[in-house]
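**Q** Sequence first, predicted coordinates after that:
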Amino acid sequence: MPAKTNASNDFGITPEWPLARGVQARVTTVTEPGNLAAHVGDDPAAVIRHRRILQQRLALPVAPKWLTQVHGTQVVNYQSCQAGATADAIWAQDRPAICAVLTADCLPILLASHDGEVIAAVHAGWRGLVAGVVEQTLIAIPKMPAQLSAYIGPAISRAHFQVGDDVYDAFAQRKLVDAATFARDQQGKWLADLPLLAERILQTAGVRQITQSGLCTFSDPRFSSYREDPNAGRIASLIWKDQFRT
């Protein structure tokens, strides 16, 4: 059953993804509230202001603990980690809690247990997917993969994600290469379907309910794209649990 909410429903993008009562999710945009990353050269005061607007407009029960994302496989727990922890995934079980990741072409993957007890957010570029950030997150979560549902948020689409043989070979070693995940382009390079690769990894790990956003960060002006601008800001994908189950 979709979660009830007191947050502003017209702020950002609400994933079309069924969640247990008391759990909510949202994806921000370049204007709602704007860049949320402190490491891209933006005015620090503007970043702080955007983060405050985010918390106010979504009526978040607690503040996000923004991660220092490094394209690795480290997973942390919201209740025990410090803000700024070096990790690419965060999960929570107790209330209140919020899990969030920042992206600009990489994949944001949100996870929630069917009973609403556990939530998680994963930052996954191609390096993270190959290295196993999804699997490490599923290991950390105290639920079986079949008890989870996943939302794969806005990311660069296959039409715009040109990669070299090194990326192709890395996924080939994981037996994830086929005509659907990779295609040759006219320049002799590869076009990789990052969201589909993530879906395959989730399926192999045992997650059965997977929702794709179908949104492309490169072609959709609502989102930031690192490929288009290396100094681009970052959007956030968030999932949270209110203090009390409603």
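**A** Happy to help now that I have it.

**Q** going forward, measure contacts and count neighbours with C-alpha atoms only.
**A** Noted.

**Q** mind checking the longest helix of the chain?
**A** helix 44-57 (DSSP state H).

**Q** buried stuff in that helix?
**A** For helix 44-57, burial by neighbour count (16 or more other Cα atoms under 10 Å) applies to Val47, His50, Arg51, Leu54, Gln55, Arg57.

**Q** Including distance to Val76, could those residues go into CSV?
**A** Shown next, in CSV, are the buried residues of helix 44-57 (distance: Cα to Cα, whole Å):
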residue, distance to Val76
Val47, 23
His50, 24
Arg51, 21
Leu54, 22
Gln55, 21
Arg57, 26
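
**Q** out of those, who's nearest Pro142?
**A** Gln55 (27.3 Å; Cα to Cα).

**Q** Distance check, the nearest residue to Ile13 once chain neighbours are set aside against Lys143.
**A** Excluding the flanking residues, the one nearest Ile13 by Cα to Cα, 6 or more residues apart in numbering is Val27, at 5.0 Å. Distance, Val27 to Lys143, by Cα to Cα, to the nearest Å: 24 Å.

**Q** of the two, who's got more company?
**A** Val27 (22 against 15; other Cα atoms under 10 Å).

**Q** residues touching the more buried one, list them.
**A** Val27 sits next to Gly12, Ile13, Thr14, Pro15, Gly153, Ile235, Ala236, Ser237, Leu238 when contact means Cα atoms under 8 Å, 6 or more residues apart in numbering.

**Q** just checking, the third one touches Leu58?
**A** No - judged on Cα atoms under 8 Å, Thr14 makes no contact with Leu58 at a distance of 10.9 Å.

**Q** Alongside the first one, take a look at this:
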Amino acid sequence: MTNALNRHEAILTPDWELPPNVHAAVTTREFGNLAVHVGDDPAAVLLRRRQLQRSLKLPTAVTWLQQQHTNRVLRWPFKSAVADAAYSDLPQSVCAVLTADCLPILCCSDDGKEIAAVHAGWRGLADGVLQNALANFKTPAANIRIWIGPSIGAPAFEVGDDVRDAFVARHSFNAGYFLSQPSNKWLADLASIAADECLRSGVKGITKSGECTVGNNTSWYSWRKEKAVARFASIIWRN
């Protein structure tokens, strides 16, 4: 696994090896909020979304998910609906998720024919949203590449027994990703839980951004640190 992200102002490119027909990007808070459900001016959000499409030269407009911490995956093309992951095996398709502490996870097959974007908060991850997204791939797991984007880091993600119990109930080895605190709380390493789940599924190509949304909230929105009523986007698309 590697930790990398190429800097480029309001839109960043993951330092993640991809097939020639597949591209990925992540916006920063400099680009602005891209979520319509957080109280921002809808017209301003729509303008940013159109600007994003033009800036990235996307093959089509993004169909944004209505994310609600589920384990549901939609196959592109789709109409906007409640789901927390999008998958496609079609040309000229775009998959995207919005986050502000949760894990944005982008997936791609080695041959560039299959892509997916996953929004994985602790509830969705514990409930299998990442596994459900990977299950859509016809490509063997060993030939899938994963990028885990900016999210809340282990030093900042203090949780209670309910969160730890949910992950340990899923897999006993997840107990190793929770560090006990004097406050009877735990520090949870959500990105490593996701990476381990990928590894145990047979995925070998895993890249971490290494970015903490709490520790670097000058670049990223963070709900935990500032109750940010805004979201940044992680996007993958194929030609």
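**A** On my side now, so go ahead. Since the model is a prediction, treat every value here as computed from it, not as a measurement.

**Q** What's Val177 of the first structure aligned with over in the second structure?
**A** Under the alignment (TM-score structural alignment), Val177 of the first structure pairs with Asn174 in the second structure.

**Q** any idea whether that match is helix, strand or coil?
**A** Secondary structure for Asn174 of the second structure, judged by DSSP: H, G, I helix; E, B strand; the rest coil, is helix.

**Q** same check, this time on the one 10 residues further on
**A** Per three-state DSSP, the secondary structure class of Asn184 of the second structure is coil.

**Q** Per the alignment, it pairs with which residue of the first structure?
**A** In the first structure, Asn184 of the second structure lands on Gly188 (TM-score structural alignment).

**Q** so where do the helices sit in the second structure?
**A** 42-56, 122-126, 129-135, 161-170, 190-200, 223-226.

**Q** export the ones you listed to a markdown table and tack on distance to Tyr87 of the second structure?
**A** Compiled in a markdown table, the helices of the second structure are given as follows (distance: least, Cα to Cα, whole Å):
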| stretch | distance to Tyr87 of the second structure |
| --- | --- |
| helix 42-56 | 19 |
| helix 122-126 | 16 |
| helix 129-135 | 7 |
| helix 161-170 | 24 |
| helix 190-200 | 16 |
| helix 223-226 | 26 |
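
**Q** quick one: which of those helices is nearest Arg75 of the second structure?
**A** Going by Cα to Cα, the one of those nearest Arg75 of the second structure is helix 129-135, 9.6 Å.

**Q** what's the matching residue for Ala120 of the second structure over in the first structure?
**A** Checking with TM-score structural alignment, Ala120 of the second structure has Ala124 as its match.

**Q** since we're on the nearest residue to that match once chain neighbours are set aside, how many residues are nearby?
**A** Counting by Cα to Cα, 6+ apart, Ala124 of the first structure lies nearest to Leu107, which is 4.9 Å off, once chain neighbours are set aside. By other Cα under 10 Å, 26 other residues sit near Leu107 of the first structure.

**Q** Nearest to the spatial middle of the second structure, which residue is it?
**A** Pro104 (1.0 Å; Cα atoms, centre = their mean).

**Q** so what's the aligned partner of that one in the first structure up against?
**A** Here Pro104 of the second structure is matched to Pro108 in the first structure, going by TM-score structural alignment. Residues in contact with Pro108 of the first structure, defined by Cα under 8 Å, 6+ apart, are Val101, Leu102, Ala121, Val122, His123, Ala124, Ile152, Gly153, Pro154, Ala155, Ser237.

**Q** From the residues you listed, pick the one nearest Ile90 of the first structure.
**A** Ala121 (5.5 Å).

**Q** Map Ala37 of the first structure onto the second structure.
**A** Under the alignment (TM-score structural alignment), Ala37 of the first structure maps onto Ala35.

**Q** That match contacts Ala228, correct?
**A** No - with contact defined as Cα under 8 Å, Ala35 of the second structure does not count as touching Ala228 (11.4 Å).

**Q** In terms of neighbours, single out the busier of those two.
**A** Ala35 (24 against 16).

**Q** From Ser88 of the second structure, how far out is the more buried one?
**A** Taking Cα to Cα, one finds Ala35 of the second structure at 22 Å from Ser88 of the second structure.

**Q** Equivalent analysis for Thr70 of the second structure, please.
**A** Counting by Cα to Cα - Thr70 of the second structure and Ser88 of the second structure are separated by 19 Å.

**Q** For the first structure, which segments are assigned as strands?
**A** 23-27, 75-77, 89-92, 97-103, 107-113, 119-124, 148-152, 162-163, 182-184, 190-192, 209-212, 235-241 (DSSP state E).

**Q** quick one, which of those strands is nearest to Phe223 of the first structure?
**A** Of all the strands of the first structure, strand 235-241 comes closest under Cα to Cα, at 6.8 Å.

**Q** The second structure: matching residues for that closest one?
**A** Strand 235-241 of the first structure maps onto residues 232-238 of the second structure, going by TM-score structural alignment.

**Q** how much does the matching stretch stray from the first structure?
**A** In the superposition against the first structure, stretch 232-238 of the second structure averages 0.5 Å from its aligned positions (mean Cα distance after the TM-score superposition for the first structure).

**Q** Show residues contacting that stretch.
**A** Contact partners of stretch 232-238 of the second structure, identified using Cα under 8 Å, 6+ apart, comprise 21-29, 32-35, 58-59, 91-100, 104-106, 112-113, 115-117, 149, 220-221.

**Q** Return a ChimeraX selection command for the buried portion of these.
**A** In ChimeraX syntax, the buried subset of the contacts of stretch 232-238 of the second structure is picked out as below (16+ other Cα under 10 Å):
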select :22,23,24,25,26,27,28,29,32,33,34,35,58,93,94,95,96,97,98,99,100,104,105,106,112,113,115,116,117,149,220,221
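
**Q** Can you give me the separation between Ala81 of the second structure and Gly32 of the second structure?
**A** Note on Ala81 of the second structure: its distance to Gly32 of the second structure, by Cα to Cα, is 23 Å.

**Q** Assess the claim that Phe178 of the second structure and Arg164 are in contact.
**A** Yes - Phe178 of the second structure lies in contact with Arg164 (Cα under 8 Å); the separation is 7.0 Å.

**Q** Overlap of the contact sets of these two?
**A** By Cα under 8 Å, 6+ apart, the residues touching both Phe178 of the second structure and Arg164 are Trp186, Ala188.
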